[in-house]
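Okay, sequence plus prediction incoming.
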Amino acid sequence: MKILKDILYKTGIVHVEGSTNVAIQNIVFDSRAVKKDSLFVAMRGTQVDGHKYIAKAIELGARAIICEETPENLKDGVTFVLVKNTAEALAQAASNFYDEPSKDLKLVGVTGTNGKTTTTTLMYDLCTALDKKAGLISTVRIKIGKHEIPATHTTPDPVTINRILRDMVDHGCKYAFMEVSSHGLHQKRVHALKFSGGVFTNITHDHLDYHKTFDDYILAKKILFDILPQDAFALVNIDDRHGDTMLHHTKAEKKSFALKKPSDYKARIMEQQLNGTLIRINEKEFWTKLIGDFNAYNMAAVFGVAMELGFDELQTLTALSTLNAVEGRFQYVRSPKGLIGIVDYAHTPDALKNVLETINGIRTGNETVYCLVGCGGDRDASKRPVMAKIATQLADKAILTSDNPRTEDPEAILRDMEKGVEAQNSGKRLTITDRREAIRTACSLASEGDIILVAGKGHEKYQDVNGVKHPFDDLAELNNAFTEFKK
């Protein structure tokens, strides 16, 4: 329980009607979650305007309302707080309600199109290996020390974020690593958090269904670096042409990592096999179980963060060599008949290209590479033909299949994808709508030593069809097919 006047600190108040000396039990922005003595924040979303539900919130027991527009009829006993921006006010109020937990942690945010989950998870795993208590907020999982809770969004809402960070502090965590999505930045979900560091992995074609233009997408990512304080570090991939953009106007200390250009944390792949990679970072070599240029970038970022946080260099490199691949990120399995399976979350053109180029760089040339890939429904449709083009260019056999069609017709999505297949590669393409059947088909066609990449869903344990999430696990389906076709 908190007093309203303490919750309202720095929320951008324009005017107040009623007393601020009242007790508040919780903060909500969904009127359905209101209970007695709630503070209800009326948010203007892309689909719903919370101002329409102020009366319902009061009826359910809301004690105070934060809004950008006060209703005509003010109810006695309810405090109305008019603010400039309810999204920013919600984030600040949530931080205040939980006693500004980000100030009690070394909080590092990671943004970029690809690599956020791997980088944040490896940071958490590194801390665990070094006996440093840490927390994690990622697409795949949320960890508070060793305790795990389910993740529902890449970047949760501000109330959830601050509640989790407070739990981390209360459980003795000193560090926290957090994926920061472009949606989360644009919607002010991390407004009012104090970051000790920010990391930029890369930026490629994605989420244009939301941001509309690539420039808007870049500017959304840049918000993280714009809000970093002077005592933080800003660590960016300088090989990405937008790395420098992220650093414009940041108050934080500017740092870089790269594989190609001179940088503060320079990585180089010395040797690569399907079971791991020998990497040199700042002239120090170590072996990692992770594979691919993209993971070399991730490792350079993780090493850079560790150094900026003051970790011991030798201990860090030793611990990095023990870490495993993140679930659904170039996850490697082998079948009884000698097939090699790789499950990867690659759901953007650049990510798919990186994974297939990595496989082609390691293969002997005698095996067949199968690539199963689809595209999500109700998302940026312009990348569909591009994904199919990349799959049929870089794999020996490409099977176009359903991903998460959501409310779209899976067949229509696949027709969009097929438009990208070049005439000379049309013979390399199969289209099988049913994802389970597509995986079975690849396994039935493959011979010993062949490589099957199942791309797009990675760690997800469901397939979203018409708003219903049906159980579906790419790795489990692949293993089941391996067992079925083991001879």
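Everything's here; your move. Numbers count the residues shown, from 1 in each chain.

From here on, just use CA atoms for contacts and neighbour counts.
Fine.

can you give me the helices in the stretch 201-350 of the chain?
With DSSP state H, counting those that start in this stretch as the criterion, the stretch 201-350 of the chain has helices at 208-211, 214-226, 243-247, 293-308, 313-320, 349-362.

CSV for those, including mean neighbour count and distance to residue 459?
As requested, those are exported to CSV (neighbours: other CA atoms under 10 Å; distance: least, CA to CA, whole Å):
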stretch, mean neighbour count, distance to residue 459
helix 208-211, 15, 23
helix 214-226, 20, 24
helix 243-247, 19, 28
helix 293-308, 23, 17
helix 313-320, 17, 22
helix 349-362, 19, 15
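
so which strand or helix has residue 453?
strand 451-455 (DSSP states H and E).

Adding distance to residue 257, write the helices of the stretch 201-350 of the chain out as JSON lines.
Shown next, in JSON lines, are the helices of the stretch 201-350 of the chain (distance: least, CA to CA, whole Å):
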{"stretch": "helix 208-211", "distance to residue 257": "27"}
{"stretch": "helix 214-226", "distance to residue 257": "16"}
{"stretch": "helix 243-247", "distance to residue 257": "10"}
{"stretch": "helix 293-308", "distance to residue 257": "6"}
{"stretch": "helix 313-320", "distance to residue 257": "16"}
{"stretch": "helix 349-362", "distance to residue 257": "18"}
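
I'd like to know which of the ones you listed lies nearest to residue 88.
Checking those against residue 88 by CA to CA gives helix 214-226 as the closest, at 13.4 Å.

For the strand holding residue 453, enumerate the helices and strands it packs against.
strand 340-344, strand 369-373, helix 435-445 (3 or more CA pairs under 8 Å, 6 or more residues apart in numbering; DSSP states H and E).

quick one: buried residues of the first one?
I take that to be strand 340-344. By neighbour count on 16 or more other CA atoms under 10 Å, the buried set for strand 340-344 is 340, 341, 342, 343, 344.

here's the one I want to compare it with:
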Amino acid sequence: MINLKDILYKVGIEAVKGSTDVVIGGIHFDSRKVGESDVFVAIRGTVSDGHEFIAKAVGQGAIAVVCETFPDEIAPGVTYIQVKDTNSALAFIGANYYGNPSQHLKLVGITGTNGKTTVASLLYQLFRKAGFKSGLISTVKIMVDDLEHKATHTTPDPLTINRYMAEMVEAGVDYCFMEVSSHGIHQKRTDALQFAGGVFTNLSHDHLDYHDTFAEYRDVKKSFFDHLPVSAFALSNVDDKNGVVMLQNTKARKLTYALKTYADYKAQILESQLSGLLLKINDNEVWTRLIGTFNAYNLLAIFGTAVELGLEKLEVLRLLSELESVSGRFQFIISDNKVTAIVDYAHTPDALENVLNTINDIRTKNEQLITIVGCGGDRDRTKRPVMAHIASSMSDKAILTSDNPRTEDPDDIIAEMEKGVEAQNQRKTIAITDRKQAIKVACQLAASGDIILIAGKGHETYQEINGVRHDFDDMAVVKELLEQLKK
């Protein structure tokens, strides 16, 4: 049995109406899920305001309401708690309710525009290989040691985060690696978590549909490091111009990594092939199956994090050589007629440019590179022409198609992308709205030795059209189509 007053520790309470000495059931911020003796937290969201549903929650049996402003009607027998910020309150209430599980884990948060999933997932993989029970909270999936759960958000809500972390503690997990998105930071989802470390990967154009300016986006990321405790470490990529900014006000131990500049953790690419990378990391050579300069940065972040968490350097290098790529991150197959198909999650201009640079560095230039790319609907529109410009200028052929159009007309999205295609690239760029048809045409155009890049969706196994998710897996589709063309 949990008492209401016990879950209010560290919550910034401004006023209370009613008693906090009551036994509670569950906690919800979705009024539809509220039942007898539950606590309802009224969140002001981007779509709706939870304060409008307080009466509904009370009618369904809520014993307590946490809100920023008291409702006009105060129901007898219900406790109302006024706080300054219900998002932050939910973070602390959730942590308290589940026994503050992050305090019993060595939790590392990874933030940045690109690379979060790869760094978090491969740290989880590495620590498991090192013999530790580990946890993962990522865009792709949530892992409680070897038990997998489906992920719905990059950084879940505080109740979900703490529920899974409580499961991790129960399972004897030692380390947890977590993607920390700008949305998650801004909405205070990580406020009550105790981090042992934070990692900054890079910062580029993304989420400007949510953040008003790039400066706001950067400062939200920075605030994660500002709030790290003195006991934690902050590891930042200082080849990125924002890397030093992330460390400016942190109380954590400041550490850096880089390929181009002086840093605590330094790497040099000795060989880059489709089969992998030969790196020199802090004067030690290591061969890894991961591909491309962007993965050299990811591996360096992983190396630095593992060493800061206490693993022996040579053991970490050995484990780096065993790591396997993350689903939908530069995954590739080579067909019987020697066509290479690469599937990558690259859905930002910077990520797409990185992947295309990697391919262009590795290829012989005797083959053609065909890039298939789309942009998501109901998301940052400013990057659409930029994505098309990059694809058309860095490829031999570019096919503009649908990503997840959501509630937008896919043809309208493609029309906005086409504005970024320069005159000299228009003849080698075509638009095919249907994504499967776009992949089919690319397969038909490809001759032996050619490379097809399918960008934007990566690990996703669905396509969202008009609010409905349809089964769609880029890797499965291209495998099937290349197999059909062989016959």
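On my side now, so go ahead. Given the structure is predicted, the values throughout are model-derived calculations rather than measurements.

Comparing the helices and strands packed on strand 451-455 of the first structure, which comes out most buried?
Neighbour counts (mean count of other CA atoms under 10 Å) averaged over each of these peak at strand 369-373, with a mean of 26.

Quick one: average offset of it versus the second structure, please.
Strand 369-373 of the first structure, aligned to the second structure and superposed, deviates on average by 0.4 Å (mean CA distance after the TM-score superposition for the first structure).

which helices and strands sit right next to the helix or strand following that strand?
Where DSSP H and E defines the elements, the next helix or strand beyond strand 369-373 of the first structure is helix 384-394. The contact analysis (3+ CA pairs under 8 Å, 6+ apart) places helix 384-394 of the first structure against helix 349-362, strand 369-373, strand 397-400, helix 410-418.

chain center to helix 384-394 of the first structure: distance?
23 Å (CA atoms, centre = their mean, to the nearest Å).

I would like the range of the second structure that aligns with that helix, please.
Residues 384-394 of the second structure are where helix 384-394 of the first structure lands when matched by TM-score structural alignment.

Report how many residues lie close to residue 40 of the second structure.
30 (other CA atoms under 10 Å).

In a helix, it, correct?
No. Assignment of residue 40 of the second structure by DSSP: H, G, I helix; E, B strand; the rest coil gives strand, placing it outside any helix.

Return the distance of the equivalent of it over in the first structure relative to residue 61 of the first structure.
The criterion is TM-score structural alignment: under it, residue 40 of the second structure has residue 40 as its aligned partner in the first structure. According to CA to CA, to the nearest Å, residue 40 of the first structure stands 10 Å off from residue 61 of the first structure.

shared neighbours of the two, which are they?
The overlap between the contact sets of residue 40 of the first structure and residue 61 (CA atoms under 8 Å, 6 or more residues apart in numbering) consists of residue 34.

Which residue range of the first structure does the longest strand belonging to the second structure align onto?
Identified as the longest strand of the second structure according to DSSP state E is strand 265-273. Across the first structure, the stretch matching strand 265-273 of the second structure (TM-score structural alignment) is residues 265-273.

Tell me how far the matching stretch lies from the chain's centre.
25 Å.

Average offset of that stretch relative to the second structure?
Looks like 0.7 Å for stretch 265-273 of the first structure (mean CA distance after the TM-score superposition for the first structure).

ok, residues contacting that stretch?
256-260, 277-282, 291-293, 296-297, 300-301, 303-304, 362.

where's the closest residue in space to residue 239 of the first structure that isn't next to it in sequence relative to residue 311 of the first structure, distance?
Computed as CA to CA, 6 or more residues apart in numbering, the closest residue to residue 239 of the first structure that is not its neighbour in sequence is residue 258, at 5.5 Å. Counting by CA to CA, the separation of residue 258 of the first structure from residue 311 of the first structure is 20 Å.

Among the two, which residue is more densely surrounded?
Taking neighbours as other CA under 10 Å, residue 258 of the first structure and residue 311 compare with residue 258 leading, 24 against 15.

That one: what's it in contact with?
Per CA under 8 Å, 6+ apart, neighbours of residue 258 of the first structure: 237, 238, 239, 265, 266, 267, 297, 300.

now swap in residue 359 of the second structure and tell me
Counted by CA under 8 Å, 6+ apart, residue 359 of the second structure has contacts residue 292.

could you redo the last one with a cut-off of 10 Å?
For residue 359 of the second structure, the contact set (CA atoms under 10 Å, 6 or more residues apart in numbering) comprises 273, 274, 291, 292, 330, 342, 353, 369, 394, 395, 451, 453.

Is it possible to get JSON lines of these that adds distance to residue 231 of the second structure?
Listed next are the contacts of residue 359 of the second structure as JSON lines, based on distance: CA to CA, whole Å:
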{"residue": "273", "distance to residue 231 of the second structure": "40"}
{"residue": "274", "distance to residue 231 of the second structure": "40"}
{"residue": "291", "distance to residue 231 of the second structure": "34"}
{"residue": "292", "distance to residue 231 of the second structure": "34"}
{"residue": "330", "distance to residue 231 of the second structure": "35"}
{"residue": "342", "distance to residue 231 of the second structure": "41"}
{"residue": "353", "distance to residue 231 of the second structure": "37"}
{"residue": "369", "distance to residue 231 of the second structure": "48"}
{"residue": "394", "distance to residue 231 of the second structure": "45"}
{"residue": "395", "distance to residue 231 of the second structure": "47"}
{"residue": "451", "distance to residue 231 of the second structure": "47"}
{"residue": "453", "distance to residue 231 of the second structure": "43"}
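
Thanks a lot, see you next time.
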